[in-house]
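1. Here you go, sequence then predicted model.
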Amino acid sequence: MTPPILGSLSTFPTEILILILFPLDPRDLVLLSRTCRRMHDLVYEIGWPQYLASNPRPSQSLTSARRSWSPVKAVRYDTLTDRAWQRAEFVARPLSRTWAAKEQSTLAISPSRLIVAAGTVLYSYSFHASTAGQPIISWEGNISLNETHVRGRNITSIAFIEDGGQDQTLLVAYQEQLVERIILIPPAQGSDAPLSFSRTPLAAFPRGDYIESFSTNGSHVLSLSSNGTARLSLHNALDNCDPLSQIDLAERSWKSHLSVSSSTPYAAFGSTGKKPLTVHFISPDDGLSPTPSLVLHTEKSTPDSLSSSAVYGLSQAPLSSPWGASPQILASGWFDGKVRIYDIRCPSSHHSVLTGEDTSAPLLRPVLCLNDRWSTEPIYSVACGGGSGAHVAAGTARHSVVSFWDVRNPRGGWSVHAPGNDRSPVFSVLLEGSRLFGATEMRPFVYDFGPDATVDMFPSIAAGPRANREGLKHKPGVLSYRVSKYRHAGSGLGDEFN
């Protein structure tokens, strides 16, 4: 016999039931689906898709796999992934053996592949789904962009640009001031042919300057040079020497972040100096503001006492942060080892900083400051996402350490050394719902928090003559490589998760 309350609930109009389903978590949806046939059908047709839409987990590497999943399978994956994040449980895997030389590496990702740039080489890893729907990372190949008798060919920045969904077109900048458009040509399925490419030179920066950072958003590309020249262009007009707008920051610059989809389009720049993090609004008519619209600084800064520092990493803050999913929430990695988060929607108008002749900008202090009390190493890279869409990841300058924080519980942070535990910086990190991709000066790596992982999901790492000297600790038959991790609130000695 159906309990009276459920009997009356099942008689409600569908429109009312949909509203009732909206705030329910996965456990409640499962229980409700077991009460009667109508509730079962409603949960599977409306409840699970509605839950996924309300709790996004952006994951480029899972795009192909998620297309094959039912809504309930996707919710199961996300729920188990969130639990793994809470316990700091993951599979740690290097994506390759150690490179022949130490390189300043960088990453770019699309729904189809991960690109690792190191030295003059692009390494490509493709994403696809197995017949059982597992998200697979496969070695696709590498291409050398070196040219005979050309010095300074080291890659400084890469970024995917729109190409109709092919995910094969990259911008590549070199230390020799050259910029190229690289189009990857993957081999046909089942073919033994190597990965190939075509290249097109693009308009370069002035002599003696090179691009340090690309940032893309939609059809727009923001290029930032080492000397502080910033150019905003359309991706299909990069071979034109006249960008949409260009400004000069006049500072040693490191990182850019572009957001043209926010209610107030803006570009953020990380540099070295007394104003190491500035925001420049973008207007439809004039492009980038030539002077800072906002100056973002430390917790105790005042207009009269701006200490010199540097910002190396920038990212939109986690979607599930206390301040909402706005693209105007910015996470930044600083020289002093802290990650600072800013809400640029609410400038403190009573504090301002002189930014040029007769011009001033509001001075913003962070809404949240994150740090590992056991480390004062600079933060070289920042990314956001992770479990429940609420995590911040930061790559540090030494010992291949990646630090994690849940912005809902910032004191519960923890850190982990990359496979190999070498002394390298973590130059680049990319954070998805269930995976973190990182790159040191030695190799790329992945942490996978997803459920049901198997060895077939990752590129195989062939044993080589240098294997024992690479620092990789791995027991035969064990999926995860051994890594050291520690809680920020603990002793800092590691092995505190048991």
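-> Sure thing, it's come through. Since the model is a prediction, treat every value here as computed from it, not as a measurement.
2. Going by C-alpha atoms from here, please, whenever you check contacts or count neighbours.
-> Noted.
3. Would you mind finding the longest helix in this protein?
-> helix 71-87 (DSSP state H).
4. Against which helices or strands is it packed?
-> Contact analysis of helix 71-87 by 3 or more CA pairs under 8 Å, 6 or more residues apart in numbering; DSSP states H and E lists helix 48-54 as its packing neighbours.
5. immediately after the longest helix of the chain, which helix or strand?
-> Once the chain leaves helix 71-87, the next helix or strand it forms, by DSSP states H and E, is strand 91-94.
6. Comparison target below:
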Amino acid sequence: MLTLSSLPVDVVILIFESLGIREFVALSMTCHDMYTIVSEYGWSSYLRYNPRPANSLTKARNQWPPRVRARYDIITDSTWDHGEFIARPLSRIWNGKLQPILASSQTRLIVSAGSNLYSYAFGTDTSFTASPPIISEGALSLLNNPDRPRNITALSFIDDGDLDETLDVGFQDGALERIKLIPSKSEDGSPILSCIRSRIDPMPNGDFVESLSSESNIILALSSNGYARLSSNGSGSPNSEKSIHAPSSIIELNTRSWVSHLCLQASTPYAAFGTASTTPLNVHALTDGGQLSPQPLAILHTQKTAGLTPDNFPSSAVYGLSSGPLNAPWGSSPQIIVSGWFDGQVRCYDLRSSSRVSLASATDSTTQSGPAPLRPVLSLADRWSYEPIYSVSCGGGSAAHIAAGTARHSVVSFWDVRSPKKGWSVHAPGNDPSPVYSIILESSRFFGATQSRPFVYDFGPGVSLDTYPHMPQVRGVDNLKHKKGSNRATYHVLRYDHNSSGLCNEN
């Protein structure tokens, strides 16, 4: 009698491609031979077809056996489904009201606030049961003159050969620098963070950089007045005090600009720009020569009404951009763009779509410039909030979630794109009266930052008091409360469902 375990291994591996987690568990319980085959090939196959990207877990997952990785993902997906998570601030409250920015690599999380950088290293767990720790590496001031404030306006890791130590940093005074981090320890073991700094050519007219994005060795810088510069990082990470000059391509958007998104994985590589204008979200192709096309490849619009002309588009703004979630009804594609808008909507666009807004016929052909605007394939909103969306990111449970940081009350909204009507929102620990300026959504962790501090929601298993940096609480200042009945690993936050009465529940 022919059995599954008697088939050639390559045939069994092909069968594994169509199986889910329940089937793998059932097969591994049938007999010793099948348990061995599933352990050796099945869990790896499951992970390959169900990716869960997470920079903060990469080092630990590389050490975990496939079965441990799959178990972690399954538990995480379940806690997302039930809305269960640990809420933790990552630092004491900052002085003043700052506009922080987050950037992460597979080695560390960087938080910029004012003129300071705060570094958090991603650790590993050898027991395979505890959540991988996040460890403070210290703070670094980039202030040149104490009498002249120098706030950081843009931040991005750049390719430095997998060292994950190099960032490009933009400042409000128009300066651009390349920073190589040097973490170390003092004699008593406390962390010390220093750096090597190199100047980068500034943007035209002294504009400050509002947004930086990087992929592979390509860096996209967007200034506040609409200069977009594409350059290559041919020189690698800096090792001395020197200026860095790289061939670049610059186009002018001629409008107040907020955010950029670089995608080199699409069939036609592109850069997307969020601005404040009548066409606030445009996509520009990258030519074969590595130049930015001055004319948009696509205009991503908000309206569903026909009869528009290029002269009567409503004015709006886009503040947040992200690639789409990997597990979505439209598939995993770099052609998906998720955007956060001033009107409180999160809109998802598929550049492969043919659904476009109809432009009214114009008697003068010169009034019709550029392609017809592309309609969103999905629009999301919190029915209880009309606040602008300041930041967006994708990932989460089953790699199917979108997160959005709003403009007030430190509220973050979440949606599962497989059932978008069941969204929910939650206030950050401490309930700061602030926007959530910057966010990063991974498989099990969500990082965010308000004007007062960075914070994390952790949906993964094994979170303890030692997972995140110790947080001394100052009564009457931090406004933090431990969750009732908890092991003090989590703090009290308020959350509510979008389809509920709007009343907040304790998490």
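-> Looks like it came in fine. Remember, it's a predicted structure, so these values are computed and weren't measured experimentally.
7. against the second structure, where does the longest helix of the first structure fall?
-> Aligned using TM-score structural alignment, helix 71-87 of the first structure spans residues 66-82 in the second structure.
8. Counting neighbours, show which residues of that stretch come out buried.
-> Residues P66, R67, R69, A70, Y72, D73, I75, T76, D77, T79, W80 are the ones in stretch 66-82 of the second structure that count as buried (16 or more other CA atoms under 10 Å).
9. With stretch 471-481 of the first structure instead?
-> For stretch 471-481 of the first structure, a neighbour-count test (16+ other CA under 10 Å) marks L472, L479, S480, Y481 as buried.
10. Go through these and flag which are in helices.
-> Within these, membership in helices is found for no residue, as judged by DSSP H.
11. who's in contact with the counterpart of M34 of the second structure in the first structure?
-> Aligned against the first structure by TM-score structural alignment, M34 of the second structure finds its counterpart in M39. Shown in contact with M39 of the first structure (CA atoms under 8 Å, 6 or more residues apart in numbering): S10, L32, S33.
12. my read is M39 of the first structure is in a helix, agree?
-> Yes - inclusion of M39 of the first structure in a helix is indicated when DSSP: H, G, I helix; E, B strand; the rest coil is applied.
13. can you count the residues close to the alignment partner in the second structure of I20 of the first structure?
-> Per TM-score structural alignment, the equivalent position to I20 of the first structure in the second structure is I15. Here the number of neighbours of I15 of the second structure (other CA atoms under 10 Å) works out to 13.
14. tell me the SS of I15 of the second structure?
-> Taking three-state DSSP as the rule, one finds I15 of the second structure in the helix state.
15. Make CSV from the buried residues of stretch 66-82 of the second structure and add distance to T302 of the second structure to it.
-> Listed next are these as CSV, based on distance: CA to CA, whole Å:
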residue, distance to T302 of the second structure
P66, 43
R67, 44
R69, 40
A70, 39
Y72, 39
D73, 35
I75, 37
T76, 34
D77, 32
T79, 34
W80, 30
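16. need the contact list for the nearest residue to L300 of the second structure once chain neighbours are set aside.
-> The spatially closest residue to L300 of the second structure, leaving aside those adjacent along the chain, is L374, at 4.8 Å (CA to CA, 6 or more residues apart in numbering). When contacts are counted by CA under 8 Å, 6+ apart, L374 of the second structure is found next to A298, I299, L300, H301, Y349, L351, S353, S354, S355, R356, V357.
17. State the distance from the counterpart of L374 of the second structure in the first structure to A453 of the first structure.
-> In the first structure, the residue equivalent to L374 of the second structure is L364, according to TM-score structural alignment. Between L364 of the first structure and A453 of the first structure the distance, using CA to CA, to the nearest Å, works out to 43 Å.
18. Give me the aligned partner of E432 of the first structure over in the second structure.
-> Here E432 of the first structure is matched to E442 in the second structure, going by TM-score structural alignment.
19. surely its match meets A400?
-> No - taking CA atoms under 8 Å as the contact criterion, E442 of the second structure and A400 are not neighbours in contact, 10.7 Å apart.
20. Which neighbours do these two have in common?
-> In the contact map built from CA under 8 Å, 6+ apart, the residues linked to both E442 of the second structure and A400 are C394.
21. still on that earlier bit, leaving aside the residues next to it on the chain, what's closest to the match of E432 of the first structure?
-> Going by CA to CA, 6+ apart, E442 of the second structure has A54 as its nearest residue, at 4.7 Å.
22. Tell me, how many residues neighbour that neighbour?
-> Burial of A54 of the second structure is recorded as 21 neighbouring residues (other CA under 10 Å).
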